[in-house]
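In: attaching a predicted model along with its sequence, questions to come.
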Amino acid sequence: MSTTEDLRREKPSAPLQRPPWIKVSVPEKDSLERIGSLMKRGGLHTICQEAHCPNIYECWQMGTATFLILGEVCTRKCGFCAVSKGLPTPVDVDEPIQLAEAAARLELKHVVITSVDRDDLPDGGAGQFALCLDALREKLPAATTEILVPDFRPDPQRGLDIVLEAKPTIFSHNVETVRRLYPAARPGSDYDHSISLLRDASRRIGADRVKSSLILGLGEREDEIRETIQDLHEAGIRRLNMGQYLAPSRRHIPVKRYWTPQEFQDLGQYALEMGFIRVESAPLVRSSYHASV
């Protein structure tokens, strides 16, 4: 069984150069400073910053941000993720209202909330998601909401009960990669567990409100991607995002392949023909890219 260290060592014979289609928009200083100032003032974080998202400038210019709750330190050690790993901080009881107030000041119409993994908490952090949704409903009653949640292990049913009772508009949980690469890319996580969590959510709130995402370039084969898309469809997921993996640093798993825009388009078309109702599939797509209902 391969490990994260194995994937890091399995570097291509020559470093892969970023292809010309990996281009990031130039930021508008005013938009960045406005949102950055709001986040700092409220002691808030965005996954846009913590995960080095390539779309940060585009989204922030549009007044959109994905809030990262429960701190900025994760209890897992996924080999592809830029978020810090280690001992997390205590849960901030003021975070829900601060998040809601920031979203109101930004006049957001669709609010996305995600978190680090919190294996140290009995509910995996589900209660904080629910409190944030409640606060948003009070401050921004017209806004739709999307939660991108961890797997809530070791008690996923408890976590799922808590967050679904808070009535998010969209429920999202990322499988991230194909089954074969899980032990190396996502130590501490389980492919079948993630599929099961998504299936349970779909049965409870409807397939059209459940979403997942894949990152490509970790060493997966095309047939494995198609098999994963099929697994997601059979689990009742009808919203899917697929994007290119970009290694945050030399300490992370190196990029094994840059999938072309045409290949992303073909995979997206495959998903649509299978029955997905909404698919975002392109090199720079991320979990919350063009997030909306």
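Out: Ah, there it is. Numbering: from 1, shown residues only.

In: CA atoms for contacts and neighbours, from now on please.
Out: Noted.

In: looking at it, R239 is touching G275, isn't it?
Out: No: between R239 and G275 there is no contact under CA atoms under 8 Å: 9.6 Å.

In: more crowded one of those two?
Out: Neighbour tally, R239 and G275, criterion other CA atoms under 10 Å: the higher count belongs to R239, 24 against 14.

In: leaving out sequence neighbours, find the closest residue to the more buried one.
Out: Excluding the flanking residues, the one nearest R239 by CA to CA, 6 or more residues apart in numbering is K211, at 4.5 Å.

In: now do the SS call for the one you found.
Out: Three states are possible here, and by DSSP: H, G, I helix; E, B strand; the rest coil the one that applies to K211 is strand.

In: which ones are touching it?
Out: Contacts for K211 were tallied using CA atoms under 8 Å, 6 or more residues apart in numbering; they are 170-174, 237-241.

In: columns secondary structure on top of those residues, output as CSV?
Out: As requested, those are exported to CSV (three-state DSSP):
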residue, secondary structure
I170, strand
F171, strand
S172, strand
H173, coil
N174, coil
I237, coil
R238, coil
R239, strand
L240, strand
N241, strand
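
In: which of these lies closest to A51?
Out: Distance to A51, by CA to CA, is smallest for N174 among these, at 14.5 Å.

In: for R257, see how far away the closest residue to E58 other than its chain neighbours is.
Out: Leaving aside its chain neighbours, E58 sits nearest to S25 (6.3 Å; criterion: CA to CA, 6+ apart). Shown here: S25 relative to R257, a distance of 22 Å by CA to CA, to the nearest Å.

In: same question for D120.
Out: Distance, D120 to R257, by CA to CA: 35 Å.

In: compare those two and say which is more crowded by neighbours.
Out: A direct count of neighbours by other CA under 10 Å for D120 and R257 places R257 higher, at 19 against 13.

In: buried ones among the contacts of K211?
Out: 170-174, 237-241 (16 or more other CA atoms under 10 Å).

In: residues near R186, how many?
Out: If you count neighbours by other CA under 10 Å, R186 ends up with 21.

In: secondary structure element for P96?
Out: According to DSSP states H and E, P96 maps onto helix 95-105.

In: just checking, V111 is part of a strand?
Out: Yes: in this structure, V111 lies within a strand as judged by three-state DSSP.

In: I'd guessed it sits against T145; true?
Out: Yes: counting by CA under 8 Å, V111 touches T145, with 4.9 Å between them.

In: picking that back up, ok, so of the buried ones among the contacts of K211, who is nearest E50?
Out: For E50, the nearest member of the buried ones among the contacts of K211 is N174. The distance, counting by CA to CA, is 17.0 Å.

In: structure B:
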Amino acid sequence: MNRTGLKAALLEAGTARITGMPVDLSDGSHAGPGAGGTGSVFFSFDGLRVRLSIDENSRVTIEHLGDGKAVLRFGDIVQEGFLEPAALHCPRQAYITISEGCIFRCRYCNVPSQTQKIKTPEEVISMIEKVADYIDCISITSGVIGSPGEDEERVLEIIRRVKRFSLPVGVSTYPLPGTPGRLHDLGVTEVKFNLEAATPELFSEMCPGQDRNLIVSALKDSVVLFGKNHVFSNVILGLGETDDEMKACIKELCEAGIIPVIRPLNPKSDLRDFPRPSAERIMSIFEYHKARLEENGLDPKKALTMCVACTGCDLTPGRDE
């Protein structure tokens, strides 16, 4: 098995059991489909990185030898690597959730069941200051507490404050008409507005109350403002779409100059009984994704922030090869 195939297999597994020396665990995510976890680790090997949630019953074991050095065992596979420290949420980034909570109730997401919390600008600045020597960018995301308009105002104020760090800033929020322009005017580097589901029908089923056309419009407007390789959209693999439907979604996004982030389903909330996508399916979609990116002159290696720069939760063409 090559290293890309191993990462696909680990994404299918999704979890790891940690043994050996004590490990500083990354906090559970506070936003999106990964929210509400009990902690995770970033295992890096041969230039690849994968995020695995902690589960004492996992099929994957990572033995920490000390000083970050580690050995992963998965069936007959023994892979040396290291545990990469997370700055805030992921390695080399201050990836911060402003509003922990959400008025929307996407079926795959635990955020609405979390205790609501809104970080103040002062809290965010303090968090970044503590990791400023260990990060390459600042990434801002948010649930929606109150209304999308209220939440956008909170995010815009944070962006005004974090400009003092002179680092690339990426933003992922639920957009409103004009959101891309407002973010661009404040000097944001990259944006990510998430379609989440491969088809309009699945989107309506999985994300009630949200406007898919608004998200598509924001993505297309963003390409004009931010340029190719700096506009992204998460699409979850495993919500019930066919391979052909996922491929059609990838093709449409790539042709519009948008880099799709194909996120294998992490079964939670209403979808807790759904299976994780198989390694074979992850690899098959990865190869199609790679071809469409190349065909449209898109290069994930040029991304500076957020998920495409991290790659921990996804198999990313150009970076995971």
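Out: Alright, I've got the coordinates. This structure is a prediction, so every number in the text was calculated from the model and none was measured.

In: who has more neighbours out of V111 and T145 of structure 1?
Out: Ranked by neighbour count (other CA under 10 Å), V111 of structure 1 and T145 place V111 first, with 27 against 22.

In: tell me the contacts of the alignment partner in structure 2 of the more buried one?
Out: In structure 2, the residue paired with V111 of structure 1 according to TM-score structural alignment is I138. Listed by CA under 8 Å, 6+ apart, the contact partners of I138 of structure 2 are 93-96, 167-170, 305.

In: any idea how far T177 of structure 1 lies from S213 of structure 1?
Out: 8 Å.

In: scratch that, K29 of structure 1
Out: For K29 of structure 1, the distance to S213 of structure 1 - CA to CA - is 30 Å.

In: which of the two has more neighbours?
Out: Using other CA under 10 Å as the criterion, K29 of structure 1 and S213 rank with S213 on top: 24 against 10.

In: which position in structure 2 pairs with that one?
Out: Alignment note: S213 of structure 1 maps to N234 in structure 2; criterion TM-score structural alignment.

In: same thing with V24 of structure 1?
Out: Matched to structure 2 by TM-score structural alignment, V24 of structure 1 sits across from T15.

In: thought that match was touching I54?
Out: Yes: distance between T15 of structure 2 and I54: 5.6 Å, which falls inside the contact criterion (CA under 8 Å).

In: just checking, L164 of structure 1 is part of a helix?
Out: Yes: residue assignment for L164 of structure 1, taken from three-state DSSP, places it within a helix.

In: what's the distance between it and T145 of structure 1?
Out: L164 of structure 1 sits at a distance of 12 Å from T145 of structure 1 (criterion: CA to CA).

In: for I56 of structure 1, same thing?
Out: Distance from I56 of structure 1 to T145 of structure 1, counting by CA to CA: 19 Å.

In: dump the residue contacts of the residue mapped onto L181 of structure 1 from structure 2.
Out: Under the alignment (TM-score structural alignment), L181 of structure 1 pairs with L202 in structure 2. Taking CA under 8 Å, 6+ apart as the contact definition, L202 of structure 2 lies against 239-241.

In: shouldn't L202 of structure 2 be within a strand?
Out: No: read with three-state DSSP, L202 of structure 2 is helix and lies in no strand.

In: for it, give its distance to L10 of structure 2.
Out: 26 Å.

In: what ranges do the helices span in the stretch 101-250 of structure 2?
Out: In order along the chain, the stretch 101-250 of structure 2 carries the following helices (DSSP state H, counting those that start in this stretch): 121-131, 148-162, 179-185, 200-206, 212-226, 243-255.

In: between those helices, which gets nearest to R73 of structure 2?
Out: helix 243-255 (30.3 Å).

In: that closest one - contacts with which helices or strands?
Out: Here helix 243-255 of structure 2 is seen to pack against strand 259-264, helix 279-295 when contacts are counted using 3 or more CA pairs under 8 Å, 6 or more residues apart in numbering; DSSP states H and E.

In: quick one, which of the ones you listed is nearest to R272 of structure 2?
Out: The stretch from those with the least distance to R272 of structure 2 (CA to CA) is strand 259-264; that distance is 13.6 Å.

In: ok, and what's touching that closest one?
Out: By CA under 8 Å, 6+ apart, the residues outside strand 259-264 of structure 2 that reach it are 11-12, 229-238, 250, 253-254, 276-277, 282, 293, 298, 300, 307-308, 313-316.

In: tell me how many other residues crowd the aligned residue in structure 1 for I262 of structure 2.
Out: Aligning on TM-score structural alignment places I262 of structure 2 opposite M242 in structure 1. Using other CA under 10 Å as the criterion, M242 of structure 1 is surrounded by 27 other residues.

In: any idea how far M242 of structure 1 is from I253 of structure 1?
Out: For M242 of structure 1, the distance to I253 of structure 1 under the criterion CA to CA works out to 18 Å.

In: now do the same for Y174 of structure 2: its match in structure 1.
Out: Y174 of structure 2 is assigned P150 in structure 1 as its aligned equivalent, the criterion being TM-score structural alignment.

In: excluding residues flanking it in the chain, which one is nearest that match?
Out: Using CA to CA, 6+ apart and skipping residues adjacent in sequence, the residue nearest P150 of structure 1 is D117, 5.7 Å away.

In: against which helices or strands is the helix holding P96 of structure 1 packed?
Out: Using 3+ CA pairs under 8 Å, 6+ apart as the contact criterion, the elements in contact with helix 95-105 of structure 1 are helix 126-139.

In: show me what the helix it packs on is packed up against.
Out: Based on contacts counted as 3+ CA pairs under 8 Å, 6+ apart, the elements that helix 126-139 of structure 1 packs against are helix 95-105, helix 156-165.

In: okay, those helices, which one's buried deepest?
Out: For those, the stretch with the most neighbours on average is helix 95-105, a mean of 20; neighbours defined as mean count of other CA atoms under 10 Å.

In: what is the burial count for S189 of structure 1?
Out: Using other CA under 10 Å, S189 of structure 1 has 18 neighbouring residues.
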